[in-house]
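Chemist: Below are the sequence and a predicted model for it; my questions follow.
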Amino acid sequence: MKKTKKILTTVVTILIIFAAVFLVWANQSYKPNFNVEDFIKSNDRVTIQIDKNIVINPKDKKVEKGFIFYPGGKVDPKAYIPIASKISEEGYRVVITPMPLNLAIFNKNKADNVIKENRDIKVWAIGGHSLGGVMAADYAFNHTDNIKGLILLASYPQDKNNFTGKNIKTLSLWGSEDKVAKLDKVKSAKNILPSDAVFYEIKGGNHGQFGSYGKQKGDGEAKITEEEQQKISAEYIVKLLDKINK
């Protein structure tokens, strides 16, 4: 009896230590490398509201389509405001969804609430960066009634999610200097994505420059600027959003 109690105490102690270490690791997120308040004040082409989600709308344009964005793992969602703003100013609502512990795996269905709270938007695309893209793809696979576009930034669907028979416009972008993502899986995703999916390698881009949070640990050195990488990405994303219909 004493031996069993000792074993249980040891197991509980190990679990508590593991949980504490995990929480410390998860909370060490990548922060925006720009002043968020100054960016919002200086941007005269979009409105940016930060609440439970980050909602970005174009000024002086009628919005009919929306793009739900899941952040990369351990990245502060505000770090994606610059690229999201570039997309939004072309006439789209972009909703960046904060995740528990900055890990989309803990709330892959966050898009449910976004869609419910934005009933004026009738056509939706979803996407994400890195881990966020994996979870966005999982959501899209199970919600093609609402989701008409899928955008993957340095990301790919899980093997179980075979989109070849799905009617969903798809875009996959990655940087040639990315040393974080498994680029073999990013590229081989052609086998489980629709035949008309667009795959494009951004020459000189890396993993972290899809967001604005500085260099990510283990990433390659980019040969183009963050601004250039996000400009190219936004152009491709807007082209996809232009094509999706209800």
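Modeler: Yep, it's here.
Chemist: contacts and neighbour counts: CA atoms only from here.
Modeler: Will do.
Chemist: Helices along this protein, start to end?
Modeler: Applying DSSP state H to the chain gives helices spanning 2-26, 36-42, 81-88, 111-117, 131-141, 183-188, 226-243.
Chemist: ok, structure two:
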Amino acid sequence: MVIVLVLAVGGTLAWTQIGVMAAEEGPLSEAQADPDITIRDAPEGIVIAPAAGGSDTGLVFVPGAKVDPWAYVAVLRDTAAAGTTVVITRPWLNLAFFDPRGLDAFTSAAPEVDEWSVGGHSLGGVRACQLTEDAAALVLFASYCSTDLSGTDLAVLSLSGSEDGLSTPAKIADARHLLPATADLVEIDGASHASFGDYGPQNGDGTPTISDDEMHETVTDLLAGFLER
């Protein structure tokens, strides 16, 4: 029995480290060269802040399953440049449901921020739904909640893709009842599951018809309108 348990644990740990989807070098390099932001590799996560400083709003963002956290820097860089400090977490074992830490484990990276939102992509969004107690708002990228938030007054922005083969439009619709009635759901035409990060194609996903640059711009505009509400 002990040997079986050791093998099971060892196999699970090995699986979490195999097939992690790496950040694409081009978009990441462009973000790192952006003079309008600072990027800090902190113990709490990857911290992207406006270079001018003075940020009083923040977003804790949880990556999708087995996706390199750096893959979200490019899509969130303009949100940071506009004045919102972003902390991209590093989920334990590359899977958000293995990470029991609360929101304050990440917000401590920027104590000057007064108001925090929480969000995530795919499985990271599912985990973000569980971290909303101390958050001002929730942002979902190609994700949906398993936690019932329908009875709350939480501000919610749910972004999905018409070509998503994983968090399909049907799955997003089926979980709509778990969000507040006031939640804003936006389906981005031409976006796939992997369009919400910069890590290349993903097995089981649809084929995007929107360019990376257009996707980044669309997400930035939608986030700006929501976070500055």
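Modeler: Good, I have the coordinates. Keep in mind it's a predicted model, so treat the numbers as computed, not measured.
Chemist: thinking again about what came up before, looking at the helices of the first structure, spot the one closest to residue 154 of the first structure.
Modeler: helix 183-188 (6.8 Å; C-alpha to C-alpha).
Chemist: hang on, the earlier thing: kindly reformat the helices of the first structure as a markdown table containing distance to residue 207 of the first structure.
Modeler: Listed next are the helices of the first structure as a markdown table, based on distance: least, C-alpha to C-alpha, whole Å:
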| stretch | distance to residue 207 of the first structure |
| --- | --- |
| helix 2-26 | 19 |
| helix 36-42 | 21 |
| helix 81-88 | 14 |
| helix 111-117 | 24 |
| helix 131-141 | 12 |
| helix 183-188 | 10 |
| helix 226-243 | 10 |
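Chemist: Mean neighbour count added to these, as CSV?
Modeler: Output for the helices of the first structure, formatted as CSV (neighbours: other C-alpha atoms under 10 Å):
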stretch, mean neighbour count
helix 2-26, 11
helix 36-42, 11
helix 81-88, 25
helix 111-117, 14
helix 131-141, 26
helix 183-188, 15
helix 226-243, 18
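Chemist: Minimum distance to residue 158 of the first structure: which of the ones you listed has it?
Modeler: helix 131-141 (6.6 Å).
Chemist: Please name every helix or strand in contact with the closest one.
Modeler: Other helices and strands packing on helix 131-141 of the first structure, by 3 or more C-alpha pairs under 8 Å, 6 or more residues apart in numbering; DSSP states H and E, are strand 65-70, strand 123-129, strand 147-153.
Chemist: Spatially, which residue comes closest to the residue nearest the centre of the second structure, not counting chain neighbours?
Modeler: The C-alpha lying nearest the average C-alpha coordinate of the second structure belongs to residue 120 (C-alpha atoms, centre = their mean; 2.7 Å). Distances taken as C-alpha to C-alpha, 6 or more residues apart in numbering place residue 62 nearest to residue 120 of the second structure, at 4.3 Å, with adjacent residues excluded.
Chemist: And for residue 53 of the second structure?
Modeler: residue 83 (7.9 Å).
Chemist: Trace that neighbour over to the first structure, please.
Modeler: The pairwise alignment with the first structure assigns residue 83 of the second structure to residue 91, based on TM-score structural alignment.
Chemist: Now which residue in the first structure aligns to residue 52 of the second structure?
Modeler: Alignment note (TM-score structural alignment): residue 52 of the second structure maps to residue 60 of the first structure.
Chemist: Equivalent analysis for residue 73 of the second structure, please.
Modeler: In the first structure, residue 73 of the second structure lands on residue 81 (TM-score structural alignment).
Chemist: Ok, residue 120 of the second structure next?
Modeler: Using TM-score structural alignment, the partner of residue 120 of the second structure in the first structure is residue 128.
Chemist: which residues sit against stretch 145-158 of the second structure?
Modeler: Outside stretch 145-158 of the second structure, the residues that touch it by C-alpha atoms under 8 Å, 6 or more residues apart in numbering are 125-126, 129-130, 136-144, 175, 177-186, 226.
Chemist: Equivalent analysis for stretch 197-205 of the second structure, please.
Modeler: If you take C-alpha under 8 Å, 6+ apart as the criterion, stretch 197-205 of the second structure is touched by 21-24, 27, 67-68, 71-72, 74-75, 163-166, 192-194.
Chemist: Would you check how far apart the closest residue to residue 83 of the first structure other than its chain neighbours and residue 101 of the first structure are?
Modeler: Leaving aside its sequence neighbours, residue 83 of the first structure sits nearest to residue 230 (C-alpha to C-alpha, 6+ apart; 5.7 Å). Distance, residue 230 of the first structure to residue 101 of the first structure, using C-alpha to C-alpha, to the nearest Å: 25 Å.
Chemist: Excluding covalently adjacent residues, which one is nearest to the equivalent of residue 23 of the first structure over in the second structure?
Modeler: Aligning on TM-score structural alignment places residue 23 of the first structure opposite residue 13 in the second structure. Using C-alpha to C-alpha, 6+ apart and skipping the chain neighbours, the partner closest in space to residue 13 of the second structure is residue 93 (7.3 Å).
Chemist: The one you found matches what in the first structure?
Modeler: By TM-score structural alignment, residue 93 of the second structure lines up with residue 101.
Chemist: Kindly report the same for residue 182 of the second structure.
Modeler: Under the pairing rule here (TM-score structural alignment), the equivalent of residue 182 of the second structure within the first structure is residue 196.
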